[in-house]
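Enquirer: what follows is a protein structure lacking sequence information:
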């Protein structure tokens, strides 16, 4: 068997696997209808950990305060900030009695570890249900707390939400950042619906305080500086206790990185954290990435060689159409319609960036909580 025969066989197998992944895994989210939940008014503690976020708190905190929800507190954690973060928090707390401030002083044992600050904030919260977001995030409606908390039940104690990034016109990097955010959300929503939840994002995540204490908090991965969101979900979530919320009123939005250098650094941290996922999750995620890489790699070789091109072109179209249908439906759910036309190009760039990040992480360790 010659080289092109091997590449062709690889291409056929990879297309088959990819189509199955798109239809039977990602399709679980793409074709899912959001369940209408009975809106409740359970007591909720909104947890926001901030480090040098004075400017963002001034802009975004009022949008949390103005939520159309009567039974909630806001726990603001000042994680050793060196700017006016604490003063901004104190200003809002004087006016709004439902704001509680936890001022965390840096200590050598947990220097630069956000999980230590979050633990103190969670312990200080008074309610049994916790809703997390970041200081640089804003809810896109005043129904955010209501929508996310409506998914709690006797069985469901973890709620995965969508944390979008704001749009910047005529920016390829912005499209790439939002495409990566979109595909990550499709992954964790689809895996959750398949009964194998593996992560959530701290920009929009909720869970019961009982789950936190039953798991001894972040203790099992306390030495991993990042992962206060995805590693905790990876540890605690299962097919019975996890729900997803993707109504438009439940979205949060944050400002994306505006330089490739900053985005690259951020992704290096995220990829390094994934090394600590459960083995089964790493296998599934690895299969998805490897088959994506091999699809484009083998396609490039075969197309240039014009090897069995009618069959190759037909299979190529099958995979691309499957992608457009599944990701297209998902993008509409998550209000990312403008990305649909660029899917193949963004995927190629993202795969290349992820490979570069993986190689860089093998050479040196990334930086963590600022």
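Expert: On my side now, so go ahead. Quantities reported herein were computed from a predicted structural model and do not represent experimental measurements.
Enquirer: okay, CA-based contacts and neighbour counts for the rest of this
Expert: Will do.
Enquirer: which element follows the helix or strand where residue 320 lies toward the C-terminus?
Expert: Assigned by DSSP states H and E, residue 320 falls within helix 309-333. Counting by DSSP H and E, the next helix or strand C-terminal to helix 309-333 is helix 343-363.
Enquirer: quick one: the helix holding residue 320 to helix 343-363, angle?
Expert: On the basis of axes from the mean of the first three to the mean of the last three C-alpha atoms, to 10 degrees, helix 309-333 is oriented at 90 degrees to helix 343-363.
Enquirer: residues making contact with stretch 73-83?
Expert: 44-54, 65, 85-86, 89, 98-106, 114, 117-118, 121, 124-125 (C-alpha atoms under 8 Å, 6 or more residues apart in numbering).
Enquirer: how about a cut-off of 6 Å?
Expert: Stretch 73-83 has contacts (C-alpha atoms under 6 Å, 6 or more residues apart in numbering) with 45-52, 98-106, 117.
Enquirer: ok, now stretch 41-50?
Expert: Stretch 41-50 has contacts (C-alpha under 6 Å, 6+ apart) with 71-79, 127, 129-135.
Enquirer: and the spatially closest residue to residue 202 that is not a sequence neighbour, how far from residue 19?
Expert: Leaving aside its sequence neighbours, residue 202 sits nearest to residue 229 (C-alpha to C-alpha, 6 or more residues apart in numbering; 5.0 Å). Distance of residue 229 to residue 19, computed by C-alpha to C-alpha, to the nearest Å: 30 Å.
Enquirer: put this next to the first one:
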């Protein structure tokens, strides 16, 4: 047995593994992610104007609402619409701020909740109340710390509804600020969006983000709301979409005027806690989604270590050739996709940020096995 193990060319095996990993990565870039890079929105003959209910959940968000709520209330939209802010047991000035807004904007409906729902964590309870209060079938969700990128946000998002469409996935971006942390947050947000938009376009929608998401009220109630998710902290956006989205009922919107903007976390600790919370819901995705997402992340994680091993211990020319093919493919898809999602300034840093993803996986992968904490946000 010992002689057999010594006879094996381990460096050849590792190089073959590098080839397989690179090939799988190329499949993802040219079969899946190219769908965002070269996305063309469906041509519509007439602009639609459905009645829309915009829902925002807030808890001690007076500062954010003071900065952002006006951007939601002054949308240019000709059809009937309302803005529902569910004030969930806030201890700050949120209630009084909403009363002041209500004096100017009659479309604002403030719902004040003063109790907690036992056994229901996160935003699911206030969001359910907001949906029950909604007068219209089309629901458009965002957060208190978000502002629409333009006055046409409502128009652009609801216009994606067509025959059979019940879910619209939008892009929730972050403000461009100086510093390394800002670039990392925005790149990770872009990278996640590249995946969930591409999977949706390929007929495998698996998540959306509550910062910019729309679905039908009837879809919510026909699936008994969040009842199957009440025991899971979070999941009011990604897990609900994972449950109800299908290849035929989901559409995406990649128009920059339909994006939302949020202020990114200011410290590493805040961001780490936020991402750990988000990652804990991934274990509840459908098996096929976990498989394809896991395969992509696993090969992405292995690519650089196997490249270094192949470069040093095998034929460096072959290793560099394979590395170049994958890197050029990735650069093309990233450039086009970043341009599409208004993140073009990140392209100059994309190769360093892609290497950073190796560290990112090491930091956050353990969160997939952790028990989620019962935070409100």
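Expert: Now that the structure is in, tell me what you want to look at. It should be emphasised that the depicted structure is a prediction, and the values quoted were computed from it without experimental measurement.
Enquirer: what about the residue nearest to residue 202 of the first structure, how many residues nearby?
Expert: By the criterion of other C-alpha atoms under 10 Å, residue 229 of the first structure has 19 neighbours.
Enquirer: onto which residues of the second structure does stretch 232-245 of the first structure map?
Expert: Here stretch 232-245 of the first structure aligns to the second structure at residues 240-253, judged by TM-score structural alignment.
Enquirer: typo on my end, stretch 286-299 of the first structure
Expert: Aligning stretch 286-299 of the first structure against the second structure (TM-score structural alignment) gives residues 294-307.
Enquirer: now stretch 158-167 of the first structure
Expert: Stretch 158-167 of the first structure covers residues 167-176 of the second structure once aligned (TM-score structural alignment).
Enquirer: endpoints of the matching stretch, how far apart?
Expert: For stretch 167-176 of the second structure, the first and last residues are 28 Å from each other (C-alpha to C-alpha).
Enquirer: and residue 145 of the first structure, how far is that from residue 44 of the first structure?
Expert: Separation of residue 145 of the first structure from residue 44 of the first structure (C-alpha to C-alpha): 8 Å.
Enquirer: report the buried residues of the longest helix seen in the second structure.
Expert: As assigned by DSSP state H, the longest helix anywhere in the second structure is helix 287-313. For helix 287-313 of the second structure, the neighbour count (16 or more other C-alpha atoms under 10 Å) marks 289, 293, 295-297, 299-301, 303-304, 306-307, 309-311 as buried.
Enquirer: so which of those comes closest to residue 30 of the second structure?
Expert: residue 296 (12.9 Å; C-alpha to C-alpha).
Enquirer: now do the SS call for the residue nearest to that closest one when sequence neighbours are not counted.
Expert: In space, and not counting its chain neighbours, residue 296 of the second structure is closest to residue 25: 6.9 Å by C-alpha to C-alpha, 6+ apart. Here residue 25 of the second structure is recorded as helix under DSSP: H, G, I helix; E, B strand; the rest coil.
Enquirer: burial measure for residue 25 of the second structure, as a count.
Expert: Neighbour tally, residue 25 of the second structure, other C-alpha under 10 Å: 23.
Enquirer: picking that back up, which residues of the second structure does the helix holding residue 320 of the first structure align to?
Expert: The aligned range for helix 309-333 of the first structure is 316-340, by TM-score structural alignment.
Enquirer: any idea how far that stretch is from the chain center?
Expert: With C-alpha atoms, centre = their mean, to the nearest Å as the basis, stretch 316-340 of the second structure stands 24 Å off its chain's centre.
Enquirer: can you check stretch 288-308 of the second structure too?
Expert: On C-alpha atoms, centre = their mean, the centre of stretch 288-308 of the second structure falls 19 Å from the chain's centre.
Enquirer: once aligned to the first structure, how far is that stretch on average?
Expert: In the superposition with the first structure, the average deviation recorded for stretch 288-308 of the second structure is 0.6 Å (mean C-alpha distance after the TM-score superposition for the first structure).
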